[in-house]
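**Q** Here is a sequence with its predicted model. Questions after.
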Amino acid sequence: MDWIAAARAGNPRAVARLITQVENDAASAPGIVRALYADTGRAHVVGITGPPGSGKSSLVNELAKRFRQHDRRVGIVAVDPSSPFTGGALLGDRVRMRDLAGDTGIFVRSMASRGSLGGLARSTAAAVKVLDAAGYDLILIETVGAGQAEVDIATAAHTVVVLEAPGMGDDVQSIKAGILEIADILVVNKADRPGASRAAKSLEMMLHLGLETDTASDRAHHGADAAPSPADDGRLPAAGWATPVLQTVATTGEGMAALADAIERHAAHLTATGQRAIRDWERSRDEVEHLLRDLFMDQLRAAVPATERTRLIADVAERRLDPYSAAERLFASASDTFKRER
């Protein structure tokens, strides 16, 4: 079977096979992405993030059902944490979403983070491209739920939904985590619990204090590679989007219609204001930078023998060499090898 052509036609078996290849075989990913890339860019990508226990999986489950009522094809990528000792992952999201299994318009894929930081797996971006090329209208990415370090989703998705839940600790924890800055939509899930209204009011107060000004168009990066504005004048436009604070009970479906409507409104807002193109530009930049880092690390491992790397690390650990000097020596060795091979 021509798996690429079958995936373009929306064949779930082909989609599953290609995602498995990009996840398990790094050498296969470039060829698959190259073959499908011209067919991507049509799906709206929604990131669902928040602390463990906030109900992300249940919310994704109900949200997918809500979009299916409007005949939207939905792809789900659920990232689960891996054990730092064995590398294994429970992939429990697949169990929680088992009632979606009978719907051919929904594709669910769980993948292990495999040590990647930022809440996503290394192959998440490639998996999203496969689903996009296969014709899924919405792609929901559920992050690991690590909390404060979980910011990669800010550029991986068009719309970022951040979940909080009442009774999970200090009401100002979100300020300390800094996660509000990446939110396009804030959700207090498990709103049937005591303290839900207070949690929602606290979030609204934080937004009124000015956190909403760190919008998606300028939230992610302030380096030299700034995304161009629609006017091409080098400035990033104001977002013009008021971040809503919604309350949901994912286990019963309460509030899901309002959340789905907010996602649709945000998608329309991004298109109308030109900010979707800006987010695509930012995502492309971040992806290229991540791939460059991966390529360099692969080059480094190939160019510098493991014994030399181990010796330098031992020198650092025993204070015979500082870490900057060790990194510079490794970089120089890899660069020299690369030049000779060229």
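**A** Sure, I can see it.

**Q** rest of the way, CA atoms for contacts and neighbours
**A** Fine.

**Q** just checking, Gly135 is part of a strand?
**A** No - looking at Gly135 with DSSP: H, G, I helix; E, B strand; the rest coil, it is coil, so not inside a strand.

**Q** Let me know how buried it is, in neighbour terms.
**A** Burial of Gly135 is recorded as 20 neighbouring residues (other C-alpha atoms under 10 Å).

**Q** From Asp261, how far off is it?
**A** 21 Å (C-alpha to C-alpha, to the nearest Å).

**Q** before we move on, what about His44?
**A** Summarising the geometry, the distance separating His44 from Asp261, computed by C-alpha to C-alpha, is 14 Å.

**Q** What of Arg198?
**A** To Asp261, Arg198 is 24 Å away according to C-alpha to C-alpha.

**Q** Leu207 now?
**A** Distance from Leu207 to Asp261, counting by C-alpha to C-alpha: 20 Å.

**Q** more crowded one of those two?
**A** In terms of neighbours (other C-alpha under 10 Å), Leu207 is the more surrounded of Leu207 and Asp261; the figures are 18 against 13.

**Q** Contacts only, for the more buried one.
**A** Contact analysis of Leu207 by C-alpha atoms under 8 Å, 6 or more residues apart in numbering lists Thr243.

**Q** let's go with 10 Å and repeat that
**A** For Leu207, the contacting residues are Leu180, Glu181, Lys201, Thr213, Ala242, Thr243, Pro244, Val245, taking C-alpha atoms under 10 Å, 6 or more residues apart in numbering as the criterion.

**Q** just checking, Val162 is part of a strand?
**A** Yes - assessed by three-state DSSP, Val162 belongs to a strand.

**Q** ok, it - how many residues close by?
**A** 24.

**Q** Hmm, Ala177 and it touching each other?
**A** No - using C-alpha atoms under 10 Å, Val162 is not in contact with Ala177; the gap is 12.0 Å.

**Q** Distance of Gly92 relative to Ala112?
**A** Separation of Gly92 from Ala112 (C-alpha to C-alpha) stands at 10 Å.

**Q** Pull up the overlap in contacts between the two.
**A** When C-alpha under 10 Å, 6+ apart defines a contact, the residues bordering Gly92 and Ala112 alike are Ala78, Val79, Asp80, Pro81.

**Q** Export the residues you listed as a markdown table, with columns for distance to Glu341.
**A** Written out in a markdown table, the entries for the shared contacts of Gly92 and Ala112 read as follows (distance: C-alpha to C-alpha, whole Å):
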| residue | distance to Glu341 |
| --- | --- |
| Ala78 | 40 |
| Val79 | 37 |
| Asp80 | 39 |
| Pro81 | 38 |
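
**Q** In addition, the following structure is provided for comparison:
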Amino acid sequence: MNLEERLRNGDKRACARLITMVENNEKEAFDILKKLHKHTGNAYIIGITGPPGSGKSTLTDRLTKELVKRGKKVGVIAIDPTSPFTGGAILGDRIRMSDLALDSNVFIRSMGTRGSLGGLSKATQGAVKVLDIYGADIIFIETVGVGQSEVDIVKMADTVLMVMVPNLGDDIQAIKAGIMEIADVFAINKSDLDGADKTQLEIEMNLDLNGKMDYRPPVLKVSAGKNKGIDELLDKLIEHKDYLESTGELEKRRNRNTKLEIVKLVEEELMEMILSKTREEDILDELSSQIVSRNLDPYTAKDKIINLIK
């Protein structure tokens, strides 16, 4: 069987191979995704985000195990801030999921951001499609956890789970910064610590200020380390899925996210064309020097570069 057939038949190795090809930007991978696109759209995508140290990896692990118990096939994309091969601190946390990697109903992949902003790897969209075709019922995308740039997850996920912890200094800062607005469900992890009730109250109060919500995000206290509250949290995530489907909001979200994906793909292609052209012409260094010496302004330089690809 070729790679396409193996992927459609739920072959883990084929899935891993194709995600690697997507990460390496290989044309063959995207040719396969074009052919198999009609088989996507079945998986439900849950984004898991929140500040560093909030226990996102452990919570993802617990939620995945609960889904497997319920007979679901799960894909996990864990975004690492550097590279999957550097063994950085966040990637180190993936060891907690190592026992899941052997489960036939679970596929886990760590991906490096490779310099892309927003807490997500540029190849994440492609990896989601591969896992969808592979047959995953639920796909978790666990983001880096680096602050306001986390809002990018909303452009990809159907449901966004925001993980908070008590007594973390940037709880209030996150609320003020607007990160909280992207959440569909809140989980206060490590809720056995002092301050969990206070954190829950702060989030509830902020939700009270937003009277325009059609759906009020639930705020749950959980303890991933002690495996407490996981069932209830998963139930709330499924409730939100049911709400989106019954109101037609799921289709609206996916339409919005697809538009953003198209724009992003076009941006990347145009950027590659521009950089390739400027490298050929050696124009970027020349324009930069002229701008620094004030013989040229950046706006005229931009026009010159755009004219190269017209």
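**A** Thanks, I have it. Predicted model, so just to flag it, every value in this text is computed and none were measured.

**Q** After superposition, what is the TM-score?
**A** These two chains, once laid on top of each other, score a TM-score of 0.94 by TM-score structural alignment, normalised by the length of the second structure; 306 aligned residues with a C-alpha RMSD of 1.7 Å.

**Q** follow-up on the earlier one: now, which of the shared contacts of Gly92 and Ala112 of the first structure lie within strands?
**A** Ala78, Val79, Asp80 (DSSP state E).

**Q** now for His266 of the first structure: what does it line up with in the second structure?
**A** Taking TM-score structural alignment, the alignment pairs His266 of the first structure with His240 from the second structure.

**Q** For that match, what is the enclosing helix or strand?
**A** Applying DSSP states H and E as the criterion places His240 of the second structure in helix 230-247.

**Q** List the contacts of that helix.
**A** If you take C-alpha under 10 Å, 6+ apart as the criterion, helix 230-247 of the second structure is touched by 44-46, 59-60, 62-67, 158-161, 184-187, 215-224, 248-253.

**Q** Could you pull out the helices in the first structure for me?
**A** Secondary structure of the first structure (DSSP state H): helices at 3-8, 12-24, 29-36, 56-68, 93-96, 124-133, 153-156, 173-177, 196-208, 216-219, 256-273, 275-303, 306-317, 323-341.

**Q** Skipping its backbone neighbours, what lies nearest the residue most central in space within the first structure in space?
**A** Compute the mean C-alpha point of the first structure, and by C-alpha atoms, centre = their mean the closest residue is Ile153, 3.2 Å away. Nearest residue to Ile153 of the first structure in three dimensions, chain neighbours excluded: Gly47, at 6.1 Å (C-alpha to C-alpha, 6 or more residues apart in numbering).

**Q** Isn't that neighbour up against Leu186?
**A** No - contact between Gly47 of the first structure and Leu186 fails when scored by C-alpha under 10 Å: they sit 11.8 Å apart.

**Q** and for those two, which residues touch both?
**A** A shared contact of Gly47 of the first structure and Leu186, defined by C-alpha under 10 Å, 6+ apart, is any residue touching both; here these are Val160, Val161, Val162.

**Q** Please say which position in the second structure the second one maps to.
**A** Looking back up the chat, that one is Val161 of the first structure. So, by TM-score structural alignment, Val161 of the first structure is matched to Leu161.

**Q** State the number of residues packed around Asn210 of the second structure.
**A** By other C-alpha under 10 Å, the burial measure for Asn210 of the second structure, its neighbour count, is 10.

**Q** and if you look at Ala38 of the first structure?
**A** Neighbouring residues of Ala38 of the first structure were enumerated by other C-alpha under 10 Å; the total is 9.

**Q** ok, it - contacts?
**A** Going by C-alpha under 10 Å, 6+ apart, Ala38 of the first structure touches Ala133.

**Q** Please say which position in the second structure it maps to.
**A** Correspondence of Ala38 of the first structure to the second structure, assessed by TM-score structural alignment: Lys38.

**Q** distance of that match from Asp132 of the second structure?
**A** As judged by C-alpha to C-alpha, Lys38 of the second structure and Asp132 of the second structure stand 11 Å apart.

**Q** what's the burial count for Asp152 of the second structure?
**A** The burial metric for Asp152 of the second structure, expressed as a neighbour count using other C-alpha under 10 Å, is 16.

**Q** Without its sequence neighbours, what residue ends up closest to it?
**A** Gly118 (5.0 Å).

**Q** Which residues are in contact with the one you found?
**A** Shown in contact with Gly118 of the second structure (C-alpha under 10 Å, 6+ apart): Thr143, Val144, Gly145, Val146, Gly147, Gln148, Ser149, Glu150, Val151, Asp152, Ile153.

**Q** State the distance from Arg109 of the first structure to Ile76 of the first structure.
**A** Distance from Arg109 of the first structure to Ile76 of the first structure, counting by C-alpha to C-alpha: 6 Å.

**Q** of these two, who's got more company?
**A** The neighbour comparison of Arg109 of the first structure against Ile76 (other C-alpha under 10 Å) goes to Ile76, with 25 against 17.

**Q** so the more buried one makes contact with Val60?
**A** Yes - counting by C-alpha under 10 Å, Ile76 of the first structure touches Val60, with 8.1 Å between them.

**Q** Check the gap between whatever residue of the first structure lines up with Arg256 of the second structure and Arg72 of the first structure for me.
**A** When the first structure is aligned by TM-score structural alignment, the residue opposite Arg256 of the second structure is Glu282. Glu282 of the first structure sits 26 Å away from Arg72 of the first structure, going by C-alpha to C-alpha.
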